[in-house]
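>>> The sequence and its predicted three-dimensional model are supplied below.
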Amino acid sequence: MSLRFDITPGSPQPIYEQIEGQIRRWIATGTLKEGDQLPSVRALAEQLTVNPNTVARAYSELTAEGLVASHAGRGVFIAARRQIYSEEERLRRLSCAMKRFFDETAFLDIPLAEILRRLEEAGTDYFTHSPKP
């Protein structure tokens, strides 16, 4: 499977986080499944024209979260899905994500009803349609 990453070098979000986010989305939507192999650090770094340490950091973060597993000499693979966070931690992370979202959108002066409508629409699209890798 050839994955097409969409990386924005000038973005305030670090490139390793952009890589992580796309892999997380592909896992969440089922585009990447348990056992699927990710590109090697070197191959992905060359594809994206980034430092290999950037890709290694993204893979390391995903490994720490239990989303991928590294097998020496074989590569990095999507791990079996399991919940590693407690309910309390999941809700804490949700609150943090919501705060970041509202911090980013508060200045737009869009009514809450419109934001909620668009969130529901985007969520439906996000969780029912797999993005193309």
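That came through, no problem.
>>> switch to C-alpha atoms for all contacts and neighbour counts from now on
Fine.
>>> secondary structure class for the residue positioned nearest the centre of the chain?
The centroid of the chain falls nearest to residue 21 when counting by Cα atoms, centre = their mean (1.9 Å). At residue 21 the chain is in helix, as set by DSSP: H, G, I helix; E, B strand; the rest coil.
>>> wait, is residue 70 part of a helix?
No. Applying three-state DSSP, one finds residue 70 to be strand, outside a helix.
>>> another one to put next to it:
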Amino acid sequence: MVQVDFRSRVPIYEQLVEKYKELIIKGVLVEDEKLPSVRALSKELGVNPNTIQKAYRELERQEYIYSIKGKGSYVMGRQDRKNNEEKNKIKNELKKVMTQAMYSGITFDEIKSIIDEVMNERGI
């Protein structure tokens, strides 16, 4: 299912990450589907198991897969990934705005007051 180009300048683990992301995004690999074990994929592709493990770790970091110790790696649900991606995007935007606010002289108490105001408006 997955192939790597040994002549490419792109590292093998990056090729694997991109191929698996593509398969997951296109729906070829579905939620909770088990991925091949590190050893099995390593043997199939003729690649060092550490390379496969590195690719799986990166996919997990990017929240495309999750691992269960002793069981293997599985495809993460789209909704979970979408929510996490959205949360990370919002967190990054908040950090930028907070930095701008600090440079503009807005104090922590003023920021806290704004947060309280928004929470009260939303009934939280």
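The structure has been received and is ready for your questions. The model shown is predicted, which means the values in this text are computed figures rather than measured ones.
>>> about what we covered before: what residue of the second structure takes the place of the residue nearest to the centre of the first structure?
Counting by TM-score structural alignment, residue 21 of the first structure corresponds to residue 18 in the second structure.
>>> Which residue ranges of the first structure form strands?
Taking DSSP state E, the strands of the first structure run over residues 68-71, 75-78.
>>> Which of those sits closest to residue 102 of the first structure?
Residue 102 of the first structure lies closest to strand 68-71 among these, at 30.0 Å (Cα to Cα).
>>> Onto which residues of the second structure does the closest one map?
The aligned range for strand 68-71 of the first structure is 65-68, by TM-score structural alignment.
>>> Any buried residues in the matching stretch, and which?
Going by neighbour count (16 or more other Cα atoms under 10 Å), the buried part of stretch 65-68 of the second structure is 65, 66, 67.
>>> can you list contacts of stretch 46-64 of the first structure?
For stretch 46-64 of the first structure, the surrounding residues in contact (Cα atoms under 8 Å, 6 or more residues apart in numbering) are 5, 7, 15-17, 19-20, 41-42, 44-45, 68-70, 76.
>>> What remains of those residues if I keep only buried residues?
Of those, these count as buried by 16+ other Cα under 10 Å: 7, 15-17, 19-20, 41-42, 44-45, 68-70, 76.
>>> State the next helix or strand along the chain beyond the longest helix along the second structure.
Longest helix in the second structure, counting residues (DSSP state H): helix 78-103. Scanning forward in sequence from helix 78-103 of the second structure by DSSP states H and E, the next helix or strand is helix 108-122.
>>> what angle separates that next one from helix 78-103?
140 degrees (axes from the mean of the first three to the mean of the last three Cα atoms, to 10 degrees).
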